[in-house]
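In: One predicted model, sequence on top.
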Amino acid sequence: MEVPFYDIESVVLRCTAASPNNPDSQREAIEKYYTADCEFNHPLATVLSGQSSRDTVLRVYQWYRIMSPTLELTIDERVMDEARNIIYLQVTQTFHIRWSPFKPKPARLLVKIHLVQDGQLWFIKRQEDFYQPEDLLYLTLPPLAHVVHFLKRAAGIACTVNAIAFQSLGFWRTDRDKDD
């Protein structure tokens, strides 16, 4: 990439949502934009940095396309931390497993891309994908996402009740809590 902040959207789209009829385009993009020793971390797959780890990252992306021939991806926001050579992307992705009976649902994720510069060009050295649990389930088992969302809301209520109960016993009280 010459200007990562502007180039990253087309790079990500070529690597992930490449035409289902053109796997060569995906291979070319990963070979062009990722370092040979790149690293990939996703909640469902990890590739450690190694001599030819880019080949393994390519296989992960290829498997994703085999599983989901129809994949939609939108980059909603992007931020570049130039001091650290990191790009953050807020992404919405619709991933439908080929033989799944469930209707696909869009999932949100945060992608953290670590860049390295070689001459005038920038390359992806490490990619980390972060999902909320229910968003990860939207990709795999959409009906369970609602259960997880409910459990997270219940946990929020339980935290509130426990905080009030333990603060009444003197734990972790602010001055304002003491006045109430």
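Out: Here it is on my side, so go on.

In: hey, let's count contacts and neighbours off CA atoms from now on
Out: Fine.

In: Run through the helices of this protein in chain order.
Out: Listed in chain order, the helices found in the chain under DSSP state H are 4-16, 23-33, 53-67, 133-140, 142-168, 175-179.

In: in this structure, which residue is closest to the centre?
Out: With the centre of the chain defined as its mean C-alpha position, the nearest residue by Cα atoms, centre = their mean is residue 129, 2.7 Å away.

In: That one: what's it in contact with?
Out: For residue 129, the residues meeting the contact criterion (Cα atoms under 8 Å, 6 or more residues apart in numbering) are 41-43, 109-112.

In: got TSV for the helices of the chain, with mean neighbour count too?
Out: Output for the helices of the chain, formatted as TSV (neighbours: other Cα atoms under 10 Å):
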stretch	mean neighbour count
helix 4-16	17
helix 23-33	17
helix 53-67	18
helix 133-140	20
helix 142-168	13
helix 175-179	9
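
In: try it against this one:
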Amino acid sequence: MFEIIKWERGAERQIPSIIHALTSGTPAEQKSALDTYFLPSASFYHPLCRVPPFAHVQVPLVGEVNSRWVIWMIYRWYRILCPRIELVVEGAEFNQEMGVLFVEISQVFSLLFVPFAKSRVHLTTKLGLVKEKTDDKYYIAKQEDLYQFNEVFKFFWPGGDWTMRGWQVVTTVVCVHEYPQGFRLYFPYYHTTTFCPQN
């Protein structure tokens, strides 16, 4: 849990240790971080997986589980797939009115089955916080990892993001080139002599 004063004056000092425990810690350290800072019904959203909020669900052979337990399983699997991770928390900003903490993260990882290929990925993690009335502290109710589309390709295709960047440039050129033709097609009665921006 986090005291309000800490969020306002030193979130950047708290967040790195939490994120490193989740991404690089042992299973016990991961579980401890989740149990301490996440609500039992916390949700998790990532381009490759999704955990909706739920609590007190009976699973055969496992027992009673909640969404926080599922998030723990995801982080455990993440450590198996990416045994070597270099992660840097570049910044953290807490919006108290929205109850959201934005965290800028850069990480270099290599997949277990492609050990010699390393990829640097940038993302913004959006943490939704809820203040509990019992102790007047904030807990994480929602984690949402936001990636640029081309960043997701780095998980499966080392260097593939350059192909996506090239495609993005091509579509930009097409938009600029085809705008006059599209404008005339949809607004045939609008007379103009130029389609260039005016100074």
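Out: Cool, got the structure. Since the structure is predicted, the reported quantities are computational estimates derived from the model, not experimental observations.

In: Just give the TM-score of the two.
Out: Put the two chains on top of each other and the TM-score (TM-score structural alignment, normalised by the length of the first structure) is 0.87; 177 aligned residues with a Cα RMSD of 2.5 Å.

In: Can you tell me what the residue nearest to the centre of the first structure aligns to in the second structure?
Out: For residue 129 of the first structure, the aligned position in the second structure is occupied by residue 145, per TM-score structural alignment.

In: Where does stretch 74-94 of the first structure end up in the second structure?
Out: Mapped onto the second structure with TM-score structural alignment as the criterion, stretch 74-94 of the first structure occupies residues 88-108.

In: so how far is the first residue of the matching stretch from its last?
Out: 9 Å (Cα to Cα, to the nearest Å).

In: Now do it: everything it contacts.
Out: Residues outside stretch 88-108 of the second structure that contact it (Cα under 8 Å, 6+ apart) are 7-8, 11-12, 15-16, 85-87, 118-130.

In: Can you tell me the closest non-neighbouring residue to the corresponding residue of the first structure for residue 157 of the second structure?
Out: When the structures are aligned by TM-score structural alignment, the residue of the first structure matched to residue 157 of the second structure is residue 141. If the residues on either side of it in the chain are set aside, residue 141 of the first structure comes closest to residue 102, at 7.5 Å by Cα to Cα, 6 or more residues apart in numbering.

In: gap between the one you found and residue 167 of the first structure?
Out: 45 Å.

In: Over to residue 112 of the first structure?
Out: As defined by Cα to Cα, residue 112 of the first structure lies at a distance of 38 Å from residue 167 of the first structure.

In: ok, now residue 91 of the first structure?
Out: Distance from residue 91 of the first structure to residue 167 of the first structure, counting by Cα to Cα: 39 Å.

In: Equivalent analysis for residue 38 of the first structure, please.
Out: For residue 38 of the first structure, the distance to residue 167 of the first structure (Cα to Cα) stands at 48 Å.

In: so what's residue 122 of the second structure up against?
Out: 104-107, 147, 151.

In: possible to save those as CSV with distance to residue 166 of the second structure?
Out: Output for the contacts of residue 122 of the second structure, formatted as CSV (distance: Cα to Cα, whole Å):
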residue, distance to residue 166 of the second structure
104, 25
105, 24
106, 22
107, 23
147, 18
151, 13
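
In: how about residue 130 of the second structure, what's its partner in the first structure?
Out: Alignment of residue 130 of the second structure against the first structure is given by TM-score structural alignment, with residue 116 as its counterpart.

In: Does that match touch residue 127 like I think?
Out: No - counting by Cα atoms under 8 Å, residue 116 of the first structure does not reach residue 127; the two are 11.9 Å apart.

In: Those two: which is more packed in?
Out: More neighbours surround residue 127 than the other of residue 116 of the first structure and residue 127, with 21 against 16 (other Cα atoms under 10 Å).

In: For the more buried one, give its distance to residue 10 of the first structure.
Out: When Cα to Cα is applied, the distance between residue 127 of the first structure and residue 10 of the first structure equals 16 Å.

In: and if you look at residue 122 of the first structure?
Out: Look at residue 122 of the first structure and residue 10 of the first structure: by Cα to Cα, they are 14 Å apart.
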